[in-house]
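J.: how would this look folded up:
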Amino acid sequence: MTAGHSVLAVAVPAFEDYIQRRTAHYDASFLSSDPDFSHAHITVLGPWLPTPSQPDLDTVERIMAAAEPFDTTLARVETFPDGLIHLRPDPDEPFRALTAALVDAFPHCPPYGGRFPDPVPHLTLDRRADGITPDSVGEDLRHLLPARLHVDRVDLQWWANHDCHVRESWKLGRGR
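T.: Model prediction:
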């Protein structure tokens, strides 16, 4: 198997073109040819299991079936202390609830490898650098903001150089 990692994620189609361009700028080997793959996403849990078993997949299916679809809005460009420029969904509680349910089921898979004690749901846009600021990113995206997002599915994405693809997908409230 190719070195990489899995992520349980929610696609954010409104920002796909922008995120694909930023991905190509930084490392084009992470551009996917899978039409179901979304570079623009909000991570629910990652990294997750590299090779989940059928019982693992069934557990995720039960969690997603128990969660109702929801709406959220992405409106304001923000920056984490480490310089990561992002959009935070409002409300973010449904994302936090999905993450909590998955962590309860898979405690050996803490969000972001346990680096952040209270992970904040977000859509990564870029990282602060020369010429890249929250203001410049906000200006690039002003025609898309605010963006409303209807969340009704979670994808199991595989991220690896030259091998980004969707492995599974689950509908919220209805199973697979």
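J.: From here on, just use CA atoms for contacts and neighbour counts.
T.: Will do.
J.: Enumerate the positions of the host helix or strand of Gln20 that are buried.
T.: Using DSSP states H and E, Gln20 falls within helix 16-27. Using 16 or more other CA atoms under 10 Å as the test for burial, helix 16-27 gives 16, 18-20, 23.
J.: Equivalent analysis for stretch 64-74, please.
T.: In stretch 64-74, counting by 16+ other CA under 10 Å, buried: 64-65, 67, 69, 72-74.
J.: and these as CSV, adding distance to Ala3?
T.: Below are these laid out as CSV (distance: CA to CA, whole Å):
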residue, distance to Ala3
Met64, 27
Ala65, 30
Ala67, 31
Pro69, 33
Thr72, 33
Thr73, 34
Leu74, 32
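J.: this one as well, want them side by side:
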Amino acid sequence: MPKSGQSGVVLPVPAADPVLDRVRERYPGLVREVPAHVSVLYPFLDVDVLTPDDLTALDDIFTSQAPLDVSFATCAGHGGFVYLPPEPVEALDALSVEVQEHWPQLLPYGGAYGRPRPHLTIVMGADEPTAARVSEDVRAHLPLHATLGEAWLVVFTDHWSVHRRFRLDGR
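T.: Predicted coordinates for the structure are as follows:
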């Protein structure tokens, strides 16, 4: 569970929200109450230490990036974790690395998983039979195609909310 004031940087994927909503209805409690997204860096800086320079740096990184066309054609998972890997992954991976290199003191997921590949989380903490059913249900709605045109800085209070939006302009 995130703590109040914790933030993250994500790329929203509205095209996947209907799939997440269906899974959320069928498997209550396994899908987080956040819109579909690919994490760029989580956790990011706590909101109380976030500076205007940090926001400017994020803006500079994202406005230099063109919108990204991605597909989610397969469903993957392990240990109760079900996710969609984006294709192609290279530009998303490079964007995540660029943000992480700007704030090297921040480790993705607190360093728990090394340097994770970009992904869209469907469920976490499912038992194996449930994870298999979720994967099967999700596969019926693939492939998904999306143009990722903005990044969000999200902040947790008692729920996640968008603190700042950054356009991917390709300037």
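J.: The counterpart of Ala147 of the first structure in the second structure: what's it in contact with?
T.: For Ala147 of the first structure, the aligned position in the second structure is Leu144, judged by TM-score structural alignment. Contacts for Leu144 of the second structure (CA atoms under 8 Å, 6 or more residues apart in numbering) come out as 15-16, 71-73.
J.: Ok, Ser38 of the first structure next?
T.: Here Ser38 of the first structure is in contact with 11-13, 16 (criterion: CA under 8 Å, 6+ apart).
J.: Closest one to Phe30 of the first structure out of the residues you listed, please.
T.: Within the contacts of Ser38 of the first structure, proximity to Phe30 of the first structure (CA to CA) peaks at Glu16, which comes in at 13.5 Å.
J.: residues in contact with the closest residue to that closest one other than its chain neighbours?
T.: Leaving aside its sequence neighbours, Glu16 of the first structure sits nearest to Ala40 (CA to CA, 6 or more residues apart in numbering; 5.0 Å). Ala40 of the first structure sits next to 11-13, 15-16, 19-20, 123-124 when contact means CA under 8 Å, 6+ apart.
J.: hmm, try it at 6 Å
T.: 12, 15-16, 19 (CA atoms under 6 Å, 6 or more residues apart in numbering).
J.: Same check on Ala66 of the second structure?
T.: Per CA under 6 Å, 6+ apart, neighbours of Ala66 of the second structure: 168-170.
J.: residue boundaries of the strands in the second structure?
T.: 7-12, 37-41, 68-72, 76-78, 81-84, 120-123, 144-148, 150-156, 160-167 (DSSP state E).
J.: Read off where the second one ends up in the first structure.
T.: Following TM-score structural alignment, the partner segment of strand 37-41 of the second structure in the first structure covers residues 41-45.
J.: so which of the contacts of Ala66 of the second structure persist in the first structure?
T.: Retained in the first structure: 168-169, out of those (criterion both residues aligned by TM-score structural alignment, their matches' CA atoms under 6 Å).
J.: before we move on, the earlier item: buried only: go through the contacts of Ser38 of the first structure for me.
T.: Buried, going by 16+ other CA under 10 Å: 11-12, 16, out of the contacts of Ser38 of the first structure.
J.: re the thing from before, any idea which of the contacts of Ser38 of the first structure is closest to Thr51 of the first structure?
T.: Proximity of the contacts of Ser38 of the first structure to Thr51 of the first structure, judged by CA to CA, is greatest for Ala11, which lies at 21.4 Å.
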